[in-house]
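Asks: coordinates only, sequence not included:
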């Protein structure tokens, strides 16, 4: 499907980048509904978001706005803030700003906006759909809706005390002006520290890591937020 590289500013001035994908037979003068799409935990738009967008635009008379979350892939981050950091309240705010950008386009019907999310962003779209009245439809798959429960399913009980210690040490280090601490997203050895210590996660992310600019890293603060999200 025809795609256009796009960028837009968030409420706090950060530039986010992505693609705007239209149906092949779209009339340049027409205003189509739009689906705003963002990926899940640490993932990039190249990780098959275009496949979903292409399917939607092939089957339906609508366009798709696909973007990288701030600090990941092609998107920027606020000055002085680390990349590879996932803060739920920031990502949901950025999703609303993506809706605003979509509505500003001359080829979008501003009254017909849907949002799509998967896994971590699947939880985001449920929240944004509930509070942002501009959203007319929500598409959500395998959403993360209980970070506390997911954290305790993923992490062995004997690892939790060490992670809590890391959270506290990272807060103190940041306050002293040191760089944000990080953890791998995945590791081949499930007994080593990582955010997603499962074999299927390792296989998925490492496969994409070889054909995109995905980085096997998230900040410790991001992982702490995950463990607290309800």
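Replies: Nice, thanks for sending it over. Quantities reported herein were computed from a predicted structural model and do not represent experimental measurements.

Asks: can we go C-alpha only for contacts and neighbour counts from here?
Replies: Noted.

Asks: and the strands in this protein?
Replies: Applying DSSP state E to the chain gives strands spanning 3-9, 15-21, 32-38, 63-67, 108-118, 135-141, 182-183, 218-219.

Asks: of the ones you listed, which stretch is the most buried?
Replies: Mean neighbour count (mean count of other Cα atoms under 10 Å) peaks for strand 63-67 among those, with a mean of 28.

Asks: please name the nearest non-neighbouring residue to residue 15.
Replies: residue 9 (4.6 Å; Cα to Cα, 6 or more residues apart in numbering).

Asks: before we move on, what about residue 110?
Replies: residue 103 (4.5 Å).

Asks: show me the contacts for that neighbour.
Replies: By Cα atoms under 8 Å, 6 or more residues apart in numbering, the contact list for residue 103 reads 109, 110, 111, 113.

Asks: take this one as well and set it beside the first:
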């Protein structure tokens, strides 16, 4: 019991933040969105998800649409737009979105990562795109990296109307990923994550603020991802809405 009390209530497990925003980000008011892009939203249950819809300038018939999403902890304003604009210039539509609890989408607690919820959000984004008059509902493609690349494979296996998927280094086998991480990081790393997860889950049961740890960190620090090069890699794509922390549960 004393162990649980210490884990849940006392700040002995506080984790230093690892901020990536070393350069001042421009204010949203100073950023001019591309002419192809407009802000849209759709709901999952009672939660509104923020999205960007990109459409070609001249539309005579419904076009194919690529639904794009990010990997672990990513937001729609992290480099996805560079790809979206190229697809739009080629005559296709693109829909990017933030998962619930992340970026500009609604949901509390903030920065809560749940695979089942993100799959629901992805499916809702697909349905939203299919119901747009500008979109050919038989030509929906999925494009994702890492976690979202894996989501695309799962969803396409269930939804036979998906025209194609593009999965860049998709997360397909969590067991094998875990074995590789265990070999690289050692058992102590996973025991540490377990303790922090217990703290977060315990605090949630008492209605307390979530306990968070960094999404990505430098080797040797406490973070969900701390492989060599990961921190510097993420830093290249960091955006104003990206928060480098996630609920430890």
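Replies: Ah, there it is. These numbers come from a predicted model, not from an experiment.

Asks: state the distance from whatever residue of structure 2 lines up with residue 56 of structure 1 to residue 186 of structure 2.
Replies: Aligning on TM-score structural alignment places residue 56 of structure 1 opposite residue 87 in structure 2. Counting by Cα to Cα, to the nearest Å, the gap from residue 87 of structure 2 to residue 186 of structure 2 is 42 Å.

Asks: could you do residue 196 of structure 2 as well?
Replies: Computed as Cα to Cα, the residue 196 of structure 2 to residue 186 of structure 2 distance reads 17 Å.

Asks: so for the two, which residue has more residues nearby?
Replies: More crowded of residue 196 of structure 2 and residue 186, by other Cα atoms under 10 Å: residue 196, with 23 against 12.

Asks: distance of the more buried one from residue 88 of structure 2?
Replies: For residue 196 of structure 2, the distance to residue 88 of structure 2 - Cα to Cα - is 43 Å.

Asks: same question for residue 81 of structure 2.
Replies: Using Cα to Cα, residue 81 of structure 2 is found at 10 Å from residue 88 of structure 2.

Asks: and if you look at residue 79 of structure 2?
Replies: Residue 79 of structure 2 sits 15 Å away from residue 88 of structure 2, going by Cα to Cα.

Asks: residue 104 of structure 2 now?
Replies: For residue 104 of structure 2, the distance to residue 88 of structure 2 - Cα to Cα - is 23 Å.

Asks: so what's the alignment partner in structure 1 of residue 39 of structure 2 up against?
Replies: Residue 39 of structure 2 maps onto residue 5 in structure 1, with residues paired by TM-score structural alignment. Going by Cα under 8 Å, 6+ apart, residue 5 of structure 1 touches 17, 18, 19, 20.

Asks: could you report the neighbour count for residue 178 of structure 2?
Replies: The local packing of residue 178 of structure 2 (other Cα under 10 Å) involves 12 other residues.

Asks: how about the closest residue to residue 97 of structure 1 other than its chain neighbours, what does it touch?
Replies: Distances taken as Cα to Cα, 6+ apart place residue 10 nearest to residue 97 of structure 1, at 5.5 Å, with adjacent residues excluded. Going by Cα under 8 Å, 6+ apart, residue 10 of structure 1 touches 16, 94, 97, 98.

Asks: structure 1: matching residues for stretch 135-146 of structure 2?
Replies: Taking TM-score structural alignment, stretch 135-146 of structure 2 hits residues 108-119 over in structure 1.

Asks: hang on, the earlier thing: residue 79 and residue 88 of structure 2 - which one has more neighbours?
Replies: With neighbours defined as other Cα under 10 Å, residue 79 of structure 2 and residue 88 compare such that residue 88 has more, 20 against 15.

Asks: so what's that one up against?
Replies: By Cα under 8 Å, 6+ apart, the contact list for residue 88 of structure 2 reads 36, 54, 55, 56, 94.

Asks: preserved in structure 1, out of those?
Replies: Here is what carries over to structure 1 from those, by both residues aligned by TM-score structural alignment, their matches' Cα atoms under 8 Å: 54, 55, 56, 94.

Asks: of those residues, closest to residue 3 of structure 2?
Replies: Proximity of these to residue 3 of structure 2, judged by Cα to Cα, is greatest for residue 94, which lies at 49.8 Å.

Asks: measure the closest one to residue 134 of structure 2 for me?
Replies: Remark: distance between residue 94 of structure 2 and residue 134 of structure 2 (Cα to Cα) = 11 Å.

Asks: same question, residue 220 of structure 2
Replies: For residue 220 of structure 2, the distance to residue 134 of structure 2 (Cα to Cα) stands at 49 Å.

Asks: repeat for residue 120 of structure 2
Replies: In this view, residue 120 of structure 2 and residue 134 of structure 2 are 23 Å apart by Cα to Cα.

Asks: how about residue 207 of structure 2?
Replies: 44 Å.

Asks: those two: who's more crowded?
Replies: Using other Cα under 10 Å, the more surrounded residue of residue 207 of structure 2 and residue 134 is residue 134, with 18 against 8.

Asks: mind listing what the more buried one touches?
Replies: Applying Cα under 8 Å, 6+ apart to residue 134 of structure 2 gives the contacts 59, 61, 62, 63.

Asks: show me what the second one lines up with in structure 1.
Replies: Using TM-score structural alignment, the partner of residue 61 of structure 2 in structure 1 is residue 30.

Asks: skip the chain neighbours and tell me the closest residue to its match.
Replies: Spatial nearest neighbour of residue 30 of structure 1, excluding adjacent residues (Cα to Cα, 6+ apart): residue 107 at 6.0 Å.
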